[in-house]
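Engineer: With the input below, show me the fold.
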Amino acid sequence: MTLEFLLTSLIVVATPGTGVLYTMAAGLSRGARASVIAAVGCTLGILPHMIAASTGLAALLHTSAVAFQTLKYLGVAYLLYLAWTMLRDKGTLTVDRDTAPRSAARVVVSAILINILNPKLTIFFFAFLPQFVSTTEPRALLRMIELSAVFMLLTLVVFVVYGYFAAAIRNHVISRPRILTWMRRTFAAAFVALGARLAFTNN
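Structural biologist: Okay, the predicted model is just below:
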């Protein structure tokens, strides 16, 4: 494992995207515990992409326009759904002092779906990881899995940091409904923007 791999992975993970937004929304909504749950869910959502890249399915996705477009538009639809939910259902981003544990399953499922329905993540694994695996590597598959595991660990750590930051400022907006409304609209707009960007990406 090289320093170049770690730095590049850290930059990719730390760049705000749908996973970061969702984790921060969870932290603002229900506190640090919910943000950690969301971070875990987003990290688990990487697994299908890692498996696809390791088994060669990413190559099919990369060469098949139909497969790529199908997954892409499913992802776009889900991002728009999240935006709509954020705007219409105030419970999606309502800051309460009571962090109900019963929402944990929903948080995890939503977080996993966010990353599963992101075809660019599969393409990333397909194009990025092989650069750090030598063609003469006798255990190339194992090496790729090891690098993927490191990438997932970085994702979990960085997302937890984002989530804890959101949870830390949570109390400052509990008594400020206008700020909460503005933040809910901002998150919704961000999901729409990310959905639009995904819609116009090419294989």
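Engineer: drop to CA atoms for contacts and neighbour counts, all remaining ones
Structural biologist: Noted.
Engineer: Identify the single longest helix in the protein, thanks.
Structural biologist: Counting by DSSP state H, the longest helix found in the chain is helix 140-168.
Engineer: Please name every helix or strand in contact with the next helix or strand after that helix.
Structural biologist: Downstream of helix 140-168, the first helix or strand assigned by DSSP states H and E is helix 171-174. Helix 171-174 sits against helix 177-199, with contacts defined as 3 or more CA pairs under 8 Å, 6 or more residues apart in numbering; DSSP states H and E.
Engineer: Let's see this one next, to set against the first:
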Amino acid sequence: MVSFDTLLTFVGAATLLAWVPGPDNLFVLTQSAFFGRAVGMYVTLGLCAGLIVHTIAVSLGVAAIFQTSQTAFDALKIIGAVYLLYLAYKAFTSEPDEPESRRERAKPAWQMFVRGVVMNVTNPKVAIFFLAFLPQFTTPERGSVVLQMLTLGGVFIVCAFASFALISVLSGSLSRWLQRSSQSRLWLNRAAGMVFVGLAVKIATSHR
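Structural biologist: The predicted structure follows:
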């Protein structure tokens, strides 16, 4: 089992890292501001579900493939970049609908959940990060390393959920102001599209 002191240090590091600007928290921020805090929470749950996949993969050693195989790494990051560009296209081409109709389109929770999952799972940098980060807090003398890494991954997910949920609440409060007029909604569409393009470029140009 992970020692209490190590766990406290890990919680501090995980919380800090969750707030460092990156694809996941920026994704939560834009979706919350665009559709409201409830949608931001759906995206947050999706992202955390993706983190579960990465935690299990790293703990079982599967993520090592992405560290040793350039082809696997490139394939996954291309999938992620293409998906983000698709979201950017949808944002750039969407019309500034009335707030009521926009909320209707944003209602399906499963769609926003899936967006979060895809966003996280198709980012190979998360798997590489977990592969490099989690083992630093394990001690073979304290038992199964796999169990320790699963525990640490679970703690990281809790920290990420708390941080992303707070981001969702804070940015979601902007949605009321941004949706008062068609002009503000149009600019929000464009801003969201630019963020998606930026994230796509970031993932596409990432290196192992």
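Engineer: so the longest helix of structure 1 matches what in structure 2?
Structural biologist: Using TM-score structural alignment, helix 140-168 of structure 1 corresponds to residues 145-173 of structure 2.
Engineer: buried set for that stretch?
Structural biologist: Residues 145-146, 148-161, 163-172 are the ones in stretch 145-173 of structure 2 that count as buried (16 or more other CA atoms under 10 Å).
Engineer: which ones are touching the residue positioned nearest the centre of structure 2?
Structural biologist: What sits nearest the mean C-alpha location of structure 2, by CA atoms, centre = their mean, is D24, with 2.8 Å. Going by CA atoms under 8 Å, 6 or more residues apart in numbering, D24 of structure 2 touches 47, 119-120.
Engineer: so how far is V11 of structure 2 from it?
Structural biologist: D24 of structure 2 is 18 Å from V11 of structure 2, where distance means CA to CA, to the nearest Å.
Engineer: Just give the number of residues close to A106 of structure 2.
Structural biologist: 16 (other CA atoms under 10 Å).
Engineer: Which residue is the nearest non-sequential neighbour of it?
Structural biologist: Leaving out its chain neighbours, the residue that sits closest to A106 of structure 2 by CA to CA, 6 or more residues apart in numbering is F35, at 6.6 Å.
Engineer: dump the residue contacts of the one you found.
Structural biologist: 102-103, 106, 172, 175.
Engineer: now those residues as JSON lines including distance to F130 of structure 2?
Structural biologist: Listed next are the contacts of F35 of structure 2 as JSON lines, based on distance: CA to CA, whole Å:
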{"residue": "R102", "distance to F130 of structure 2": "36"}
{"residue": "R103", "distance to F130 of structure 2": "35"}
{"residue": "A106", "distance to F130 of structure 2": "31"}
{"residue": "G172", "distance to F130 of structure 2": "29"}
{"residue": "S175", "distance to F130 of structure 2": "33"}
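Engineer: wait, which of these is closest to S69 of structure 2?
Structural biologist: The nearest member of those to S69 of structure 2, counting by CA to CA, is A106 at 37.8 Å.
Engineer: Would you indicate which residues of stretch 186-195 of structure 1 are buried?
Structural biologist: Taking 16+ other CA under 10 Å as the criterion, stretch 186-195 of structure 1 shows 187-195 as buried.
Engineer: Now which residue in structure 1 aligns to the residue nearest to the centre of structure 2?
Structural biologist: By TM-score structural alignment, D24 of structure 2 lines up with G19.
Engineer: With structure 2 overlaid, report how far the host helix or strand of that match is off on average.
Structural biologist: Using DSSP H and E, G19 of structure 1 sits in helix 18-30. Following the fit onto structure 2, the mean deviation recorded for helix 18-30 of structure 1 is 2.8 Å by mean CA distance after the TM-score superposition for structure 1.
Engineer: Quick check: next helix or strand after that helix?
Structural biologist: By DSSP H and E, the next helix or strand past helix 18-30 of structure 1 is helix 32-44.
Engineer: okay, the helix or strand just after that following helix sits on what stretch of structure 2?
Structural biologist: Note on helix 32-44 of structure 1: by DSSP H and E, the next helix or strand toward the C-terminus is helix 47-55. Per TM-score structural alignment, the counterpart of helix 47-55 of structure 1 in structure 2 is residues 52-60.
Engineer: how distant is the matching stretch from the center of its chain?
Structural biologist: Distance of stretch 52-60 of structure 2 from the chain centroid (CA atoms, centre = their mean, to the nearest Å) equals 15 Å.
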